[in-house]
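**Q** 3D model of this:
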Amino acid sequence: MKRKLAAVAVLSATALLTGVVGVSSAAQASPLGAPQPQASEQHAAALALAGGQSGPLARALKLGGQEQLVAKDAVVDRDGTKHLRFERTYAGLPVLGGDLVVHQSAAGTVTSVDKAVGTQLSLPSLTPQIPADKAAAQATGAVQATVGIAADKDESPIKAVHQTGKAELVIWASDGNPRLAYRTTVEGERADGTPSSQLLVTDAATGQVLSTHEQVQTAAGTGNGVFVGTVPLTTTQTSTGYSLKDASRGGQSTVNMKNRTSGSGTLYAKTTNTWGNGTVSSGESAAVDAQYGAAATWDFYKNTFGRSGIKNDGVGATSRVHYGSGYVNAFWSDSCFCMSYGDGASNTHPLTEIDVAGHEMSHGVTSATAGLNYSGESGGLNEATSDILGTMVEFYANLPKNPPNYWIGELINLNGDGSPLRYMDKPSKDGSSADSWYSGVGNLDVHYSSGVANHFFYLLSEGSGAKTINGFSYNSPTSNGASVTGIGRDKAAQIWYRALTVYFTSTTNYASARTGTLKAAADLYGASSAEYNAVAAAWSGVNVN
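**A** The predicted structure follows:
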């Protein structure tokens, strides 16, 4: 049975740049409207617009003679207002922490700029004191020193380091102290079989490690069954039958890794168009979960925000099932543009729950937009974004076998007692997550500092206090004891997504997230609206003022 994609009008580049477009009913209720639906051609036109303005904007922002802007993304509102996202280079070197978003009126006037770091760039020398090969060896050594040690309790320890990438000269500015540095990718494998791709930044003068970032983001868990039940699938008819490839969603597909951890896998194909039987014993059942989860995630982003795929370029991702042997995890990786699912303990518990799919693929959306650093408060916001949007995918799918709720991973039973991994209404119920902001919250593991934003989103959506929603009971407190009235999850999601794609940068912290979401609410619903006031109240409810 084929699942059809809702029709979306293809608009010309002229319409894109002038803002003369149609929008969804949700967007029409707002002063500016949510970003118009963009097909890959329209996004390319907007990106070309940003690229064409990079030189004049660099001069208008009074950047130094050695600095250039490189267009990364662009959002054009219905009224023609533009939000142009740029990375920055200095003497041709990438500037980490140099990203910024330029906001323009329809007439092209710069109205404001959001910078990851406001520090002026000025370096006395661009000659490294450490050669590239030594920097690469130092980076490898830093990762090797962590063999057998987990970065946090949600990660499996590094088991082996087996490949080192070339060290690349960059400018490190994320901490407000610009200096010459090297960026090196060190590949390895964790003890539970998860691939590791550590991105390290080291000082080019001292070799000091300035930053580490695991690029393979995982959601650890165990499951005990197939989750989506009987669902429709879009497949491709071949000369001999059918395959799990969805041409209507960018060609995204599902492949069988056959318990391997390398290679491209084997595309699922057969003579009939009926897949799986709902049991673990049929390997196709996990493939059905994965194919449907990817489709639901694509449809959610497309029909809710007008986003065409994870990178907004119309290209679908690959889902890889039966990854590894006894692998109790699932992960998204930008490098292969793929989502991988293990089969769990004894290869009998596939981790193919739909909010796992929505969560992990949303990491790809964050990477393609704000690029939130995966550490400190920005790391908590990165994780929370995946929890928030993964939860919205679950509500969008609205599966009878997996009724949507504000709990994360409630079906995979990682804790062994039927409890969820995380609770959005009161994050501290998991024993580790923060309900509200405090000065040291950025020192928590990102899966627990995310609680502040998760709690904010729940309060903004549903409000505070005890209530039952969709058959699930919640009781959400506030840090200031005040009552918060929710605006509904659909509006809350529009605000969060706009802030992510238009205002957040790589270094956004909770205070900046408050500012960004307030700007987003003003854009969508007006600065005097109930929605704007609710955003302020919800942030106050988690002690972000």
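**Q** drop to CA atoms for contacts and neighbour counts, all remaining ones
**A** OK.
**Q** Endpoints of stretch 459-478, how far apart?
**A** Distance between the two ends of stretch 459-478: 8 Å, counting by Cα to Cα, to the nearest Å.
**Q** quick one: that stretch to chain centroid distance?
**A** On the basis of Cα atoms, centre = their mean, to the nearest Å, stretch 459-478 sits 25 Å off its chain's mean C-alpha point.
**Q** what comes up buried for that stretch?
**A** 459-465, 474, 476-478 (16 or more other Cα atoms under 10 Å).
**Q** In helices only, show me those residues.
**A** 459-462 (DSSP state H).
**Q** Alongside the first, I'd like the structure of this one:
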Amino acid sequence: MRDSSSHRRTPHGARPPVRHRRAFAVALVGVSALIAAAVQTGTAGAAPERAPSAAGQVVPGSESVKLSPAQRAGLIRAADAGTAATAKDLGLGAKEKLVVRDVTKDGDGTVHTRYERTYAGLPVLGGDLVVATTGSGATESVVRATKAAIAPATTTPAVPAAQAERQALTLAKADKAKGPDIAKAPRTVVWAASGRPVLAYETVVGGLQADGTPNELHVITDAATGKKLYEYQGIETGTGNTMYSGTVTLGTTQSGSSYNLTDAARGNHKTYNLNRATSGTGTLFSGPDDVWGNGTASNAETAGADAHYGAALTWDYYKNVHGRTGIRGDGVAAYSRAHYGNNYANAFWDDSCFCMTYGDGSGNANPLTSIDVAGHEMSHGVTSNTAGLIYSGESGGLNEATSDIFGTTVEFYANNPNDAGDYLIGEEININGDGTPLRYMDKPSKDGASKDSWYSGLGSINVHYSSGVANHFFYLLSEGSGTKTINGVTYDSPTSDGLPVAGIGRAKAEKIWYRALTTKFTSTTNYAAARTGTLAATADLYGATSPEYKAVQDAWAAVNVGSRSDGGGGGGGTSFENTTDVAIPDRGAAVSSPVTVSGRTGNAPADLQVAVNIVHTYIGDLQVQLIAPDGSAYTLKGYGTGGSADNIDTTYTVNASSEAANGVWQLRVQDNAAADTGYINSWKLTFP
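**A** Alright, predicted model coming up:
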């Protein structure tokens, strides 16, 4: 739900907020807060070769089909058998291998296979990719977490692993107040998420954080120099008489004369009582009758009933709305643990135990087991087993937002009159102590810390607050801007450009977000790439010329990500943008990215806005120029300027009043020194 570390901000001066746990059981896939988005081969928004549909209807065959566990296992076996051929088709190096992580299939036979990568047997962190193949086996598109060639200078560490372990332990001690600090032996990996791939160590430090949340600090260390490359916290804080949902039916199992909270109809999901412990599985809730709880926090079974009910709703939602049976899509349930710790105002998802865990809140009076919180936590598991969005920077904000989005849609799906669907997060659990919700999707800034719109420094703030941009996008796409009352709650949603947005309905919006998460997003997806991915998902579902496609463009523009469907940009201007990645050769020839301007009259303005987003590991090497249609060059950033910073994400103002507005403009970039790499992520011209 939100961060609980002592060094993070807490809105409204509230008690330590909620986090979620995400342990990486197979391979960490990391990403710098400022690195580029995933790239889709070809035009991101191009419509696939599918039969057109009537306006507002899904393109036939474009939705994922429900796969039985046996069907899914068969697709995975087939993908496993073809990894060598796929790697060759993708042009991967001789030392690279693919490992199948997930498979989905569309009604028209298109298969989306998500892969991890290894190099010389080492995990490649940030090397994941998604390959879409047609029913005939032809590659339709590829989404990559990185475009960099995986070719580290060496696979032999120069720095002892013990040094990396000591560094990780030191960082952990500086970041929390409780122990013990337990570091797993560092493993050797290839770190590809921050630019040029290098040999590195990944060290994971356990123990406890300041508020009792399990600690899982991942530290990436350069195996050649000992320099820390990256760190992130792997904890993603995230008949029953229930506390929040009234009297409900629960899936239970009878064993002799006793009953227990085991839901045989939903993958044998079980709910356990930790009874204030902070480790272990706990004791399976059981009793002599099939009645659970009394609706109050003082009865231990009440929170168990809420958690069990929320898990069942979330299971049903993913199965019936998105065709996904279980978190991994394999028909196997996670399990739930209630009554974690004492006065613990958190909830979290943990990959290592494949479970959701809930505290009882301040004074043990408000268990964090409401419907939207349960949906939120289980959705962290879905994200972990699909896109793998790293829990830091902009990708971390998208990770949190994904759980808020699906926690909300699960609540609407439940249609429970005791906890009616709304666009408020955690409104039932009273974590702030004053009756206010944890977060607001219509105007995220109402919580005092979340952001309504994107800006260049968004990736540097707490992921629970950067999530506001995607939450706001989802609300606008679903319901539109302005004032609206839903289930007795009145919303008033603004836009960053002051222009209205017409919603397409939550049913379509949730389909678009789920498809983007499962077939377009990767571990390195940022907000720009989320726009690209959701547009591609919308093109798949509804067509690239559909009203839904235009609505997605407008909703993103309304949170300051990209341009409006009519070419308009923020502030009422008109923008022309190129979002296709262009690799920048290391100490090589200049490369260009074109933008065609049309429909203007006369010359360009004296205050032409040039927004540039370049991913690069040392921007001092770069010269960046705007090239007018007649070939005139305007230097935006000279070689040797900018210092040793990573990435360029800024807007330049150019006096282009002597240039004709219409024509092909170019962004020209040249890398003038060796050892650092990157690419043009996107750039945009905005005319007042």
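**Q** Closest to residue 413 of structure 1 out of the buried residues of stretch 459-478 of structure 1?
**A** Within those, proximity to residue 413 of structure 1 (Cα to Cα) peaks at residue 474, which comes in at 19.2 Å.
**Q** if we can go back for a sec, for the buried residues of stretch 459-478 of structure 1, which one is nearest residue 329 of structure 1?
**A** Using Cα to Cα, residue 474 is the member of the buried residues of stretch 459-478 of structure 1 that lies nearest residue 329 of structure 1, at 27.9 Å.
**Q** List the residues that contact whatever residue of structure 2 lines up with the closest one.
**A** Alignment note (TM-score structural alignment): residue 474 of structure 1 maps to residue 491 of structure 2. Residues in contact with residue 491 of structure 2 (Cα atoms under 8 Å, 6 or more residues apart in numbering) are 442, 482-485.
**Q** If we use 10 Å, what do you get?
**A** Residues in contact with residue 491 of structure 2 (Cα atoms under 10 Å, 6 or more residues apart in numbering) are 422-424, 440-443, 475, 479, 481-485.
**Q** how close does residue 528 of structure 2 get to residue 273 of structure 2?
**A** As judged by Cα to Cα, residue 528 of structure 2 and residue 273 of structure 2 stand 42 Å apart.
**Q** more neighbours, these two?
**A** residue 273 (23 against 20; other Cα atoms under 10 Å).
**Q** Residue in structure 1 paired with that one?
**A** Checking TM-score structural alignment: residue 273 of structure 2 goes with residue 256.
**Q** Surely that match touches residue 339?
**A** No - counting by Cα atoms under 10 Å, residue 256 of structure 1 stays clear of residue 339, with 12.0 Å between them.
**Q** Give me the neighbour count for residue 411 of structure 2.
**A** 27.
**Q** Just the element for the closest residue to it other than its chain neighbours, please.
**A** Spatial nearest neighbour of residue 411 of structure 2, chain neighbours left out: residue 421 (5.0 Å); criterion: Cα to Cα, 6 or more residues apart in numbering. Under DSSP states H and E, no helix or strand contains residue 421 of structure 2.
**Q** and residue 421 of structure 2, what pairs with it in structure 1?
**A** With TM-score structural alignment defining the correspondence, residue 421 of structure 2 maps onto residue 404 in structure 1.
**Q** what about its match, distance to residue 38 of structure 1?
**A** Separation of residue 404 of structure 1 from residue 38 of structure 1 (Cα to Cα) stands at 28 Å.
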